[in-house]
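Visitor: with the input below, show me the fold.
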Amino acid sequence: MNTKLVNTVTDILKFEINQGRKAILQPLIDYIQGKSTDGLDININFICTHNSRRSHLSQVWAKIAAAYYQIPRVFCYSGGTEETAMFPKIAETFEKAGIEVITISEGSNPVYALKYDKNALPIIGFSKTYDAAFNPQSNFAAVMTCSQADGGCPFIAGAEKRVPITFEDPKVSDNTDQQDQVYNLRSLEIASEMFYVFSQIK
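Guide: Okay, here's the model as predicted:
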């Protein structure tokens, strides 16, 4: 990790996770621990409505947390109930955190390579439906990161476990002077919970 990202992780680790949120995160911890103990691949698909904000933040920070705590065979994905685009402010928020953002293709649904370490395989970020061919079709945990997707998708085909871990949408700050602050805070909040999850894996 570069110095900027190391400093961001230092800030992430200072966040306090309250007992209520720890209880919400426990089913995901149990799923990861079970797979890790059995020496199996750990596939996690983070799902929200548009695959534009919270699901990307969750996917990327979960992968970085797994690498930080040296939990092997963790594969993180994201998807939506519909395909839109990764919101540009998310890519900007990643860059501010110290993640290298490389644009692979532009257009209405840009594709990004997100690198958290110069020798690590990049995370590919773009909007897609949760059941798109890019994502796992079976043997994965479906983590519902928004209440709309959680309520609208009671059944996720192929998921071994469905875990609602919902976050407030930073979209509420769009077109306001609070946008940068809100996106950064939501990123750190999601990151802190993903780091907590992987810190619990033995």
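Visitor: CA only for contacts and neighbour counts going forward, please
Guide: Will do.
Visitor: what ranges do the strands span in this structure?
Guide: Counting by DSSP state E, one finds strands in the chain at the ranges 42-48, 74-80, 100-105, 111-115, 123-125, 140-144, 159-164.
Visitor: can you list contacts of the first one?
Guide: Yep, that's strand 42-48 we're talking about. If you take C-alpha atoms under 8 Å, 6 or more residues apart in numbering as the criterion, strand 42-48 is touched by 32, 35-36, 54-56, 58-59, 73-81, 130, 135-136, 139-146, 148-150.
Visitor: from these, which would you call buried?
Guide: 32, 36, 54-56, 58-59, 74-81, 130, 135-136, 140-146, 149-150 (16 or more other C-alpha atoms under 10 Å).
Visitor: for the closest residue to Lys128 other than its chain neighbours, grab the count of nearby residues.
Guide: Once flanking residues are discounted, Lys128 sits nearest to Glu83: 4.6 Å by C-alpha to C-alpha, 6 or more residues apart in numbering. When neighbours are counted by other C-alpha atoms under 10 Å, Glu83 registers 18.
Visitor: this one next, for a side-by-side:
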Amino acid sequence: MNQNVYQSIKNTISELNSNTISEDRKKVLQQLVDYIQEKVVAKKEVKINFICTHNSRRSHLSQIWAQTIANYLGFKNVVTYSGGTEATAMFPKVPETLTNQGFKIQIIFEGTNPVYAIKFHDNSHPIIGFSKKYDDEFNPSSEFVAVLTCSSADVGCPFIAGAEKRIPITYEDPKLFDGTNQQAEKYQERSLQIATEMLYIFSEIKK
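Guide: Next comes the predicted model:
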């Protein structure tokens, strides 16, 4: 195990419990386990593009946690991406939530669609976070798996050019709680759910 992440993130990961994942949910996650395992056995790069409608919340959380957990468990040949069916902006509560869970995040470009540098370790290459379409030039054009993190993107993207596989792993949108006194709690809850499932997925991979 590499564990090349900030101690604050290790603390967050140490509190995750894969036993909270139901057997039915594990069957959903197994598709991604199988895809990653095939790539690892073949000694090929694992490219995962997490896709949601607006690339503003769930797809970013999935991309960032998947990259971090892969690094934490010593998988060096994993690169994660995210995109939407349209570009909007990363919702500010996402970087705020991740900062509270141990990440170091800075804005490297301000504007209507800010660009964030997200680090899980001082010596790691930062994850560049901003909203973009799933087929943006920033993302891979072939030999990747498309993971649909919301049901509307799942329905709206029946075909994703270049994807070797298309897997729906959907999450409830924390946007439903924007402007309520449960907002911070629900963003933290969704982030930790995604982190738990990414930890489960990569823990199932045999090197």
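Visitor: which residue is nearest the centroid of the second structure?
Guide: Ser62 (1.6 Å; C-alpha atoms, centre = their mean).
Visitor: now that one: closest residue in space, sequence neighbours ignored.
Guide: Ile194 (6.1 Å).
Visitor: what's the counterpart of that neighbour in the first structure?
Guide: With TM-score structural alignment as the criterion, the equivalent of Ile194 of the second structure in the first structure is Ile190.
Visitor: repeat for Gln37 of the second structure
Guide: For Gln37 of the second structure, the aligned residue in the first structure is Gln33 (criterion: TM-score structural alignment).
Visitor: isn't its match up against Ser199?
Guide: No. Counting by C-alpha atoms under 8 Å, Gln33 of the first structure does not reach Ser199; the two are 10.8 Å apart.
Visitor: comparing the two, which residue is more hemmed in?
Guide: Ranked by neighbour count (other C-alpha under 10 Å), Gln33 of the first structure and Ser199 place Gln33 first, with 19 against 16.
Visitor: show me what the top helix by length along the second structure is packed against.
Guide: For the second structure, the helix with the greatest residue count under DSSP state H is helix 183-203. Under the contact definition 3 or more C-alpha pairs under 8 Å, 6 or more residues apart in numbering; DSSP states H and E, helix 183-203 of the second structure sits against helix 23-41, helix 58-72, helix 93-100.
Visitor: in a markdown table, list the strands of the first structure along with distance to Pro88 of the first structure.
Guide: Output for those, formatted as a markdown table (distance: least, C-alpha to C-alpha, whole Å):
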| stretch | distance to Pro88 of the first structure |
| --- | --- |
| strand 42-48 | 17 |
| strand 74-80 | 16 |
| strand 100-105 | 11 |
| strand 111-115 | 11 |
| strand 123-125 | 11 |
| strand 140-144 | 22 |
| strand 159-164 | 25 |
